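Asker: no sequence on this one, just coordinates:
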């Protein structure tokens, strides 16, 4: 059912839709691509794969499929899942669809890794759930908790499905394969940039639940279907080194020639690899290239100051600005607004730039960037997202995208951008973790079901066609793909069994152990899980910090140029509880430990000549650390509960509380958790011997106002805020004891009482849980319970 389409048919008018449905579209007729797909998406229920150029109007295709679901199902009787690679793309869809689908009575919910408990509740009421592959993987790993929700899923929309070949592609692949299992009657619509093997994705999805052996309907559209033609150029330069500093100088030197060649007196966006390079490139262009174009800028800038950032304010007067996540939100918004208003001609930015911001010329200044703590090449998805800003239909009649790279990579990017790079699977690189997750879900219970599950994946489709790519031991003419499939499953299941993550039950079925369930629930990498399971008993907080830092999740963390001195200064600070030996500040585990300790100690950054340039990168690295440590510490707690290691559990719980609050437990800084309490206010409280939440809660408003020198009535806010923080008292009494020749048994009754006037069910937008631990004097764990 594959179809390579050429231009021809008459565009379909939106009047073919009922008035109610037509109102969500801001145009009177569908474009050629949308018209060709109309009958398949709106008048049928088969799975569909569409490969089309960026900017050709693919979002409307999703909306037609959504309308088809609304025609056949009553509101409240279905769920639509939209999966996109990034939170920014999800948020763009959420904002757009919330506004436009409201007229149909459809509610949207936004589910990402940052989603709070209230948002989860909102999502349960939503008709359209917008999420990333990682968050939907996490949710569906507990799908038995959401059984009713999963039975309501009738449509799964997969945006940018070609990311299957990127690092995050394995998660998307597993999620879609799982949805085919737990929501077998759901319809799948997958959209992709131009790729040469879209038929493989169609084969993987299948036609529908009743005809999995038949491929999905496939449409492949060429560049002629792009409403605004995009002229793409890839320039490769000879590079003597891979040093990022030298490459920055090379690209900055070539940039004026590129702008001269493609400048059309229209807006320009230049994507730079780091925050620092956005500033340096903007300065170079303001001093050189823009000076020769003063006539263009004569009436652009309004007089007066516009930005909080002084350097940005000065540069903007030349019609140039920079934009990155380290700028304040008002400055970022102002840059975007002035760019749209043609007050600024050039933005030098990182990939955090608003997706909707259009330009005539987009320049990608280098194909590598600082991502997740290391230098990485942009993915194809990243490249298409950046180039997608050029020549947007509602803003321009043409667009130009320029990619600057090294000569050895030029042909690679020419292939990618012409849609000639085959999409391969990445699942084999992470198979052991995903097999464990499926054993937990009981999708897999023996080797045969493991092979059956693997046959449902995109990996299997590509293994049959390109076995040499996967390096899975296919050798000799007699070895078949099924032999390799058997070997792949057997070896990885054996690794899980040897590690005691998976075991065989009395019924001879594969089942997850406590360790396997924790590994799946908290999304832990295999090697990290082995480290946690094999850690020694009686771990101190310092030991736990070291183990956290050694997790595989941080293995790509690196010290940037000049950062070691910065972190050595942090290590010498008085707020570091567990200082490292200076000689050890060289690897990623040291960086992770110092980021955590600096944050929990509420320390101030070192001040020396050049230290300021490392602060923004520290915040970016801290965000990455905090993405992982909450899950990692909870997994450590579970592992140590299983090994009856009371000392380690107690210390891990204390560290977990500290990480949650971003402040050391039982520290003098604890009151900083209250809104409005800064360093000066804290000093006043401590000078008056007010050190804990209980101390503050016991005061009256007059006492607080006296301590803080506040006007009458202003102290009430502090009492109201401290009342929102849960406080507990624990009491215990002995009910009796029995003795024999070898032991003493004591029965006790423990009561945990909340001291707040009103019951606190949530704290920091999360459901409140209470942990109860009983430990013997020798460190053995007697009891541990969690309560909501």
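Answerer: In hand now; what should we look at? This is a predicted model, so every value here is computed, not measured. Numbers count the residues shown, from 1 in each chain.
Asker: can we go C-alpha only for contacts and neighbour counts from here?
Answerer: Fine.
Asker: under a three-state scheme, what state does the residue lying closest to residue 187 once chain neighbours are set aside occupy?
Answerer: In this structure, residue 187 finds its nearest non-sequential neighbour in residue 155, 4.7 Å apart by C-alpha to C-alpha, 6 or more residues apart in numbering. Of the three states, residue 155 takes strand under DSSP: H, G, I helix; E, B strand; the rest coil.
Asker: surely residue 155 touches residue 190?
Answerer: No - assessed by C-alpha atoms under 8 Å, residue 155 is found out of contact with residue 190, at 10.9 Å.
Asker: just checking, residue 659 is part of a strand?
Answerer: No - judged by three-state DSSP, residue 659 forms no part of a strand; its state is helix.
Asker: quick one: it from residue 230, how far?
Answerer: Residue 659 is 47 Å from residue 230, where distance means C-alpha to C-alpha, to the nearest Å.
Asker: what does residue 285 give?
Answerer: Noted for residue 285: a distance of 24 Å to residue 230, by C-alpha to C-alpha.
Asker: with residue 658 instead?
Answerer: Distance of residue 658 to residue 230, computed by C-alpha to C-alpha: 51 Å.
Asker: these two: which is more packed in?
Answerer: Taking other C-alpha atoms under 10 Å, residue 658 and residue 230 do not tie; residue 230 has more neighbours (23 against 20).
Asker: skipping adjacent residues, who's closest to residue 752 in space?
Answerer: In space, residue 752 is closest to residue 730, 4.6 Å off (C-alpha to C-alpha, 6+ apart).
Asker: helix/strand/coil for the one you found?
Answerer: Residue 730 ends up strand, using three-state DSSP.
Asker: for it, what are its contacts?
Answerer: 750-753 (C-alpha atoms under 8 Å, 6 or more residues apart in numbering).
Asker: looking at these, spot the one nearest residue 24.
Answerer: Among the contacts of residue 730, residue 753 lies closest to residue 24 (C-alpha to C-alpha), at 53.0 Å.
Asker: counting neighbours, what do you get for that closest one?
Answerer: Using other C-alpha under 10 Å, residue 753 is surrounded by 11 other residues.
Asker: got another, please set it beside the one above:
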């Protein structure tokens, strides 16, 4: 029966054009009554490439037909962008699709008006935490939530986020939940957690795979040199792929990193030439011409030999061309990172997982997730072309039995909440969704953790689960994150900040200690970040140690800093001047991005628990990390239109503050090397920032001993407005301090006292707790006569 006729039976005939095919397959037809004929929650597991995406689209159509809003939770940020492009079909039907991710500026108005929202678990978590703000209130107006790849519950780092986010969303607005997954043995646990009845819980086995899968393990002999091991595994992968390529098929080889896709493709081209494999299309004029469209030179050369590589760092143009040519058979051997397994439907007759481990900048060498392994193998077999697909895992002999067991029994989905129970419980209390001990237990029962513990009581210690949660609550109280009394449970300022900035609780305590310490400086700020628990698994490789020592030579840090933390510290110090050594660049970007987030959080701690001077110090460190500029140029980064390059250029010309930008004017900035259009925008932006003047008035030059006089110093801004801290010191000792929002001018009382010391150095300092501007300081000397 045609797709349009089937949809007509459910009053959805208007949505026929939302689908990219003409008829539903067997799996989709069996799920239709549960998806479209009821309002129950749905859980469906099915093999990779069996058509689960259509189930998501059907659930969305049902919600749209009823006038509702759909939320699609995608496992990766790259997939949110893919859905935006793919779902132009919905846009053509008059429904708006809006992607909300951390890399885009949120437009709350567009989010509120969207018919389909596409978000990652992390962004959904953030939105639900801030649901009572005007910016994120759209998240409480969801009618159906589609969770793509719900088996990510088992992911070490992301599983607990997905779990608590869905539990929270259900408490906030109780949407219909449609959870889709690859094949999983314990689908009933997920169904019980989401309250999906038996009639809308679908477990589609391997018989629903469009192409049978033959999957197995092949081993190699592990050597002393990891670099040589990569090539041993590469040759093993080529041995497995060669007969399929020779027979006119294609092979997809998964490797651990973007760089490895390029290096493996280069080496494979040489090896293919040695083996005299009939590959490539150098003689085909049209294809040769088409490859000139590629922006990556290395990829262009590889593609002519029938070898390609694919990773998230390629331009969209290059990724699209590689995918098209692989589908057409022009590229017969493709090297990719695991992202391709979760995203683009790009099957191959043969799939080889060359690398089962990968280097994570924050975790060191880690095993590929079993979920990733199964997802990658699921790409084997081309519907309509192959009767069987072949998938191979290449691993060390010591790991072979573990992977054979995975292929034989699959992977049960476990809850990862226990690993972060304290942070997630604190977050719920900080949001006000938990107000007493009864609420704590009610919340626990909404989690997959609780459901899984019921199914596997000995594994999870179900009998002691409630006691464990009570102990966790007591630990939060003892550490100062939570307060309890006879009326209930309340968050403290520390608990709120830890939740708002997604900090591990040990890190939040460390930041609180620094903010309340007697003295802080740049070295202390960087050490607090480098030793944060978020970086506790960073490793310093032998090849990096000389570069680390060179950067840290002469720097101050405590004896407790270990080798991995020293590496983070070296990256932070060098990032502040834009001079990261080449030996540290492979991990520097990820570490720097995480550091900027942590320093921003530390700044919030200092604004709450310290003084404006400390908050300003941290804000300047954040800006230097973000832009890689000197201390003298950091204030310029507050000006819209001035990045690291322009800041350094202007600082070299003696222009270092927004006030000096205004004073230089458009002509002065042009003389400093800026174009006229940029100079005009920069001057206008600088005018929106404060330019401070300190006027001493009739301040005395001297005062008789034993006498005193009250004076008034005026602090004013002659440009933009800002929150400021004003501090008055005499001979370096603080006399008064004030925090205010300066929009015009402020009268600052200063007492001049004729004591025993002479002369007296009076200083007025204005700092900016929320801006990376250098403090403005002026002083007067008073003789005691």
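Answerer: In hand now; what should we look at? Predicted model only: the values in this text are computed from it and were never measured.
Asker: got the contact list for the helix ranked longest in the second structure?
Answerer: For the second structure, the helix with the greatest residue count under DSSP state H is helix 585-609. The contact list for helix 585-609 of the second structure, computed with C-alpha under 8 Å, 6+ apart, reads 361-362, 497, 501, 511-512, 515-516, 525, 529-530, 568, 571-572, 575, 580, 612, 614-616, 618-619, 621-622, 625-626, 769.
Asker: tell me the counterpart of residue 287 of the first structure in the second structure.
Answerer: By TM-score structural alignment, residue 287 of the first structure lines up with residue 270 in the second structure.
Asker: now do residue 429 of the first structure
Answerer: The equivalent of residue 429 of the first structure in the second structure is residue 419 (alignment by TM-score structural alignment).
Asker: shouldn't that match be within a helix?
Answerer: Yes - counting by three-state DSSP, residue 419 of the second structure falls inside a helix.
Asker: ok, it to residue 500 of the second structure distance?
Answerer: In terms of C-alpha to C-alpha, residue 419 of the second structure sits 19 Å off from residue 500 of the second structure.
Asker: more neighbours, the two?
Answerer: Regarding residue 419 of the second structure and residue 500, a neighbour count based on other C-alpha under 10 Å identifies residue 500 as having more, with 17 against 12.
Asker: what's the more buried one aligned with over in the first structure?
Answerer: Taking TM-score structural alignment, residue 500 of the second structure has residue 521 as its aligned residue in the first structure.
Asker: against residue 173 of the first structure, how distant is that match?
Answerer: 18 Å.
Asker: buried ones in stretch 339-351 of the first structure?
Answerer: Residues 339-340, 342-351 are the ones in stretch 339-351 of the first structure that count as buried (16 or more other C-alpha atoms under 10 Å).
Asker: to clarify, my last question referred to stretch 313-321 of the second structure.
Answerer: Buried residues in stretch 313-321 of the second structure, defined by neighbour count with 16+ other C-alpha under 10 Å: 318-319.
Asker: cool, stretch 230-247 of the first structure as well?
Answerer: Applying 16+ other C-alpha under 10 Å to stretch 230-247 of the first structure flags 230, 232, 234-237, 244, 247 as buried.
Asker: show me the contacts for the nearest residue to residue 310 of the second structure once chain neighbours are set aside.
Answerer: Ranked by C-alpha to C-alpha, 6+ apart and with sequence neighbours excluded, the top spatial neighbour of residue 310 of the second structure is residue 336, at 4.8 Å. Contacts for residue 336 of the second structure were tallied using C-alpha under 8 Å, 6+ apart; they are 252-255, 258, 261, 309-311.
Asker: which position in the first structure aligns with residue 336 of the second structure?
Answerer: Residue 336 of the second structure maps onto residue 349 in the first structure, by TM-score structural alignment.
Asker: what does residue 237 of the second structure give?
Answerer: With TM-score structural alignment as the criterion, residue 237 of the second structure pairs with residue 255.
Asker: how many neighbours does that match have?
Answerer: 19.
Asker: same thing with residue 68 of the second structure?
Answerer: Residue 68 of the second structure is flanked by 16 other residues according to other C-alpha under 10 Å.
Asker: my guess is it contacts residue 115. True?
Answerer: Yes - contact criterion C-alpha under 8 Å: residue 68 of the second structure and residue 115 qualify, at 7.2 Å.
Asker: now which residue in the first structure aligns to residue 193 of the second structure?
Answerer: Residue 193 of the second structure maps onto residue 204 in the first structure when the alignment is built from TM-score structural alignment.
Asker: what does residue 578 of the second structure give?
Answerer: Under TM-score structural alignment, residue 578 of the second structure pairs with residue 602 in the first structure.
Asker: what's the spacing between its match and residue 678 of the first structure?
Answerer: 11 Å.
Asker: these two: which is more packed in?
Answerer: Each of residue 602 of the first structure and residue 678 has its neighbours counted (other C-alpha under 10 Å); residue 602 has more, 16 against 13.
Asker: three-state assignment of the more buried one?
Answerer: Applying three-state DSSP: residue 602 of the first structure is coil.
Asker: please name the spatially closest residue to it (chain neighbours excluded).
Answerer: Residue 602 of the first structure sits nearest to residue 663 (C-alpha to C-alpha, 6+ apart), 6.7 Å away.
Asker: the one you found -> the second structure?
Answerer: Under TM-score structural alignment, residue 663 of the first structure pairs with residue 629 in the second structure.
Asker: the stretch 501-650 of the first structure: helices as residue ranges?
Answerer: 514-521, 526-533, 541-549, 563-571, 588-600, 615-642, 646-661 (DSSP state H, counting those that start in this stretch).
Asker: in JSON lines, list the ones you listed along with distance to residue 737 of the first structure.
Answerer: Conversion of the helices of the stretch 501-650 of the first structure to JSON lines gives the following (distance: least, C-alpha to C-alpha, whole Å):
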{"stretch": "helix 514-521", "distance to residue 737 of the first structure": "32"}
{"stretch": "helix 526-533", "distance to residue 737 of the first structure": "35"}
{"stretch": "helix 541-549", "distance to residue 737 of the first structure": "35"}
{"stretch": "helix 563-571", "distance to residue 737 of the first structure": "50"}
{"stretch": "helix 588-600", "distance to residue 737 of the first structure": "43"}
{"stretch": "helix 615-642", "distance to residue 737 of the first structure": "26"}
{"stretch": "helix 646-661", "distance to residue 737 of the first structure": "23"}
